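Visitor: Here is the input, now give the coordinates:
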Amino acid sequence: MHLIGMKIDEVRIDGRMDCFQKDLEELNYMGIKAVELPVHGMDVILNGQINHRRMDQVTEILKPFKFRYSVHSPNPLNLMDKEEPKLHADILAASLEFARQVGAKAVVVHSGRFIPEELFTLCPARDIPEREKARLLAQEARILQEVCALYPDVTVALENARPYLSQSPYCYAERLGNLKTQVLDVNRDNVRINLDFGHLFMCATFYDFDPMAEVSQIRGLVAHTHIHDNFGGAVHHFQKQQTHQLPLGKGDSHMPVGWGSVPVAGMLQQILPEYEGLFMMELRSRYFNDIQESKLNLRKIIMQINQGENGVNLSRDLHPDRSTTQKTHHRHQI
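Guide: Predicted structure coming up:
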């Protein structure tokens, strides 16, 4: 059975256990069957180590619920970090330990960034030497091999990245082919891919490629998904205000399924029926009251695919007309 889940928004709960518990209760009432837990939103990791007092609070709160769980590691975690790679390795290990304690089978990890978002302002876009890229890829692979060997019962799902105007390609995982190569190079059964549908559509618009053909490259490697909607338009890293971006159809909107132009059905058709993981919606907290609608739209798509129906369409074709999305910014090759 394919379970539809919802990620708890780390900014929404902001370390407050009462808000965390309330959101779990609301999701349970909505009939959500799986939840992605943001370890960083609950202050479970402090300075690279498990905060055991908070860990005990979280496990106590989770006791009454019957959700299937996955975990999102801290967003700034970067296994290509040049200054403190051991700290980032410790954060990865702590995230996997948290997952083991709450019974989660998958941990989402943002793929390594050659230049992290936090340094964009200080590091203008530049061509990164191939030797430096190779060194950082090897560093990430080594950390994954070492840490994941300690947690064979938990799968790390490396997430494909979104593009940024004037900064891409800052991350190898803006293209799924590169992400596939890295996963295969790590060569561990518990290192796979988290397919972020919204990020992929933004990259497809930015780099001008077919997102369905891109997904077809990673069949059998997808262990987790992030499903949400947008209109495909890339923005600069400092453009964060949703009320400014939505009228223009720009940004990593994380809207409910069916509200934007992401060809969710077409992407899902590339990984089903082999895919056995969770269908995890990752909506911004501003859409909390729209979770039910998103769930129903996603369920409809999955049912139509499973039934082998043709012409799956929620306000758009499987291959949306590019004229309705942002003009392609084909500026880089990675």
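Visitor: For the rest of this, base every contact and every neighbour count on C-alpha atoms.
Guide: Will do.
Visitor: For stretch 22-32, give me every contacting residue.
Guide: 4, 5, 6, 8, 65, 67, 292 (CA atoms under 8 Å, 6 or more residues apart in numbering).
Visitor: which of those residues count as buried?
Guide: 4, 5, 6, 8, 67, 292 (16 or more other CA atoms under 10 Å).
Visitor: from those residues, which two are the most distant?
Guide: For those, the maximum inter-member distance is 16.5 Å, found between 67 and 292 (CA to CA).
Visitor: for the buried ones among the contacts of stretch 22-32, which one is nearest residue 78?
Guide: Taking the buried ones among the contacts of stretch 22-32 together and measuring to residue 78 by CA to CA, the closest member is residue 8, at 21.3 Å.
Visitor: tell me the contacts of that closest one?
Guide: Contacts of residue 8 (CA under 8 Å, 6+ apart): 20, 23, 35, 36, 37, 38.
Visitor: Recalculate using a threshold of 10 Å.
Guide: Applying CA atoms under 10 Å, 6 or more residues apart in numbering to residue 8 gives the contacts 20, 23-24, 27, 35-39, 41, 71-72, 281-285, 288.
Visitor: cool, residue 243 as well?
Guide: Residue 243 neighbours (CA under 10 Å, 6+ apart): none.
Visitor: ok so residue 139 is a helix residue?
Guide: Yes - the assignment for residue 139, made by DSSP: H, G, I helix; E, B strand; the rest coil, places it in a helix.
Visitor: That one and residue 88 touch, don't they?
Guide: No - at 11.4 Å, residue 139 does not count as touching residue 88 under the criterion of CA atoms under 10 Å.
Visitor: shared neighbours of those two, which are they?
Guide: By CA under 10 Å, 6+ apart, the residues touching both residue 139 and residue 88 are 79, 80, 81.
Visitor: Test my guess that the first one contacts residue 85.
Guide: Spelled out, it's residue 79. Yes - applying CA under 10 Å as the test, residue 79 and residue 85 come out as touching, 6.6 Å apart.
Visitor: Could you check which of those two is surrounded by more residues?
Guide: residue 79 (29 against 17; other CA atoms under 10 Å).
Visitor: just the buried members of the contacts of residue 8?
Guide: Among those, those buried by neighbour count (16+ other CA under 10 Å) are 20, 23-24, 27, 35-39, 41, 71-72, 281-285, 288.
Visitor: and this one, so I can compare the two:
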Amino acid sequence: MPLPGVRGIGITAGQPASDLSDLPTLLDKAERLGVDTVELPTCAMDLIIGGRIRRPHLERLKQACAGRSLGYSVHGPLAINLFDDPVRLPRHFDVLKASLEIAGELGALHYVMHSGVMPLQPDEVIDAAYGRQREWLARAGDVARDCGLLLCVETMFDYQPSRLHASLPSRLAREIATIGHAHVWATLDFSHAFLRLGSVGGDYLAEVAALAPFAKHLHLHDSFGRPDAFETVFPSEKFAFGHGDIHLPVGWGAIPWEALMERCVFPDGVLFNIELNPRLWYAVDECLERTRALVERAQTSASR
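Guide: Prediction:
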């Protein structure tokens, strides 16, 4: 039974085949774990073609999800970037709107999208991009409201160190507060924040604690907060060096999980979602056990 204020524990489904033929098996595996929700990676499901929903494929997805003991969240296309050139923002919004409508038809609780990323520019150029992002997120919040779900904007990191700008968690918190929309919240990805602070420096616990009250959705996976420093060949080599966004099981990296649970206060209705590297699903039971232990220690606005 989730603690007061915690919506539950979820896990991201593995990436299905393009025809979704193996999705029922993936959902069966998640159901056997006893999680409350599954996060569907609609970003990798061929559901939108040229900004329009591909209805036969969506029906296939809905059939796979129907009649289960699971709730759902959705992770939309990663390439949606509201920091992009203004000329292309309507195209981004078309895909975002279609993605939100898909999530609504699935009965999803939360829709996850990435916050903006852009090349390093003078401060006034970056501030203008934030302004555009706020405007388009407010519009998207209206769509999310009409679809009966929450839009949760995810913390990102500069995956090309020293070349890209991504929001610090505290900046994303200020942006969400400024938008002030009841259907626009944050997705706090603890590892993404760890990588961002590992690149630019700063107080990781303080940064994450600043965003926690706005984070209805959490992504849990581990890392060492080390940006990619050089090319590796095999996936196991990235694990060996501890570089990048490697989506390790909780407890395998260097994120200070216990300290985070002591420092952070999450909003009522927060959902803990595990994002485990598919290569490491052999450790899913261990990861889930550690996540459940963290949930037992979590503080929410409803439990204080």
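Visitor: What's residue 18 of structure 2 aligned with over in structure 1?
Guide: Superposed on structure 1 with TM-score structural alignment, residue 18 of structure 2 falls opposite residue 15.
Visitor: so which strand or helix has its match?
Guide: Residue 15 of structure 1 is part of no helix or strand when elements are defined by DSSP states H and E.
Visitor: Quick one: residues contacting it.
Guide: Shown in contact with residue 15 of structure 1 (CA under 10 Å, 6+ apart): 39, 40, 41, 42, 43, 44, 54.
Visitor: neighbour-wise, which of residue 139 and residue 88 of structure 1 wins?
Guide: residue 88 (21 against 18).
Visitor: How much space separates that one from residue 101 of structure 1?
Guide: Applying CA to CA, to the nearest Å, the value for residue 88 of structure 1 to residue 101 of structure 1 is 20 Å.
Visitor: Start from the N-terminal end of the stretch 151-300 of structure 2 and give the strands.
Guide: Listed in chain order, the strands of the stretch 151-300 of structure 2 (DSSP state E, counting those that start in this stretch) span 164-166, 184-189, 215-220, 270-274.
Visitor: matching residues in structure 1 for the third one?
Guide: Mapped onto structure 1 with TM-score structural alignment as the criterion, strand 215-220 of structure 2 occupies residues 222-227.
Visitor: Could you do the second one as well?
Guide: The counterpart of strand 184-189 of structure 2 in structure 1, counting by TM-score structural alignment, spans residues 191-196.
Visitor: average offset between that stretch and structure 2?
Guide: Mean deviation of stretch 191-196 of structure 1 relative to structure 2 after superposition (mean CA distance after the TM-score superposition for structure 1): 0.6 Å.
Visitor: Which residue ranges of structure 2 form helices?
Guide: With DSSP state H as the criterion, structure 2 has helices at 23-33, 55-65, 89-105, 123-147, 169-179, 190-200, 204-211, 235-241, 257-263, 284-297.
Visitor: so how far is residue 257 of structure 1 from the alignment partner in structure 1 of residue 285 of structure 2?
Guide: Residue correspondence to structure 1 (TM-score structural alignment): residue 285 of structure 2 is matched to residue 292. From residue 292 of structure 1 across to residue 257 of structure 1, the span is 10 Å (CA to CA).
Visitor: tell me, what's touching these two both at once?
Guide: With CA under 10 Å, 6+ apart, residue 292 of structure 1 and residue 257 have common neighbours residue 298.
Visitor: ok, the residue mapped onto residue 262 of structure 1 from structure 2 - contacts?
Guide: When structure 2 is aligned by TM-score structural alignment, residue 262 of structure 1 is paired with residue 255. Going by CA under 10 Å, 6+ apart, residue 255 of structure 2 touches 190, 191, 194, 204, 205, 221, 222, 223, 224, 225.
Visitor: Name the nearest residue to the aligned residue in structure 1 for the fifth one, ignoring sequence neighbours.
Guide: When you say that, I think you mean residue 205 of structure 2. Alignment note: residue 205 of structure 2 maps to residue 212 in structure 1; criterion TM-score structural alignment. Of all residues not flanking residue 212 of structure 1 in the chain, residue 267 sits nearest, at 5.5 Å (CA to CA, 6 or more residues apart in numbering).
Visitor: Can you give me the neighbour number for residue 254 of structure 2?
Guide: What residue 254 of structure 2 shows, counting by other CA under 10 Å, is a neighbour count of 14.
Visitor: Quick check: nearest residue in space to it, chain neighbours excluded?
Guide: residue 224 (5.0 Å).
Visitor: The one you found touches residue 195, doesn't it?
Guide: Yes - between residue 224 of structure 2 and residue 195 there is a contact under CA under 10 Å: 7.5 Å.
Visitor: list residues touching both of these two?
Guide: Here residue 224 of structure 2 and residue 195 have 243, 244, 245 as joint contacts, going by CA under 10 Å, 6+ apart.
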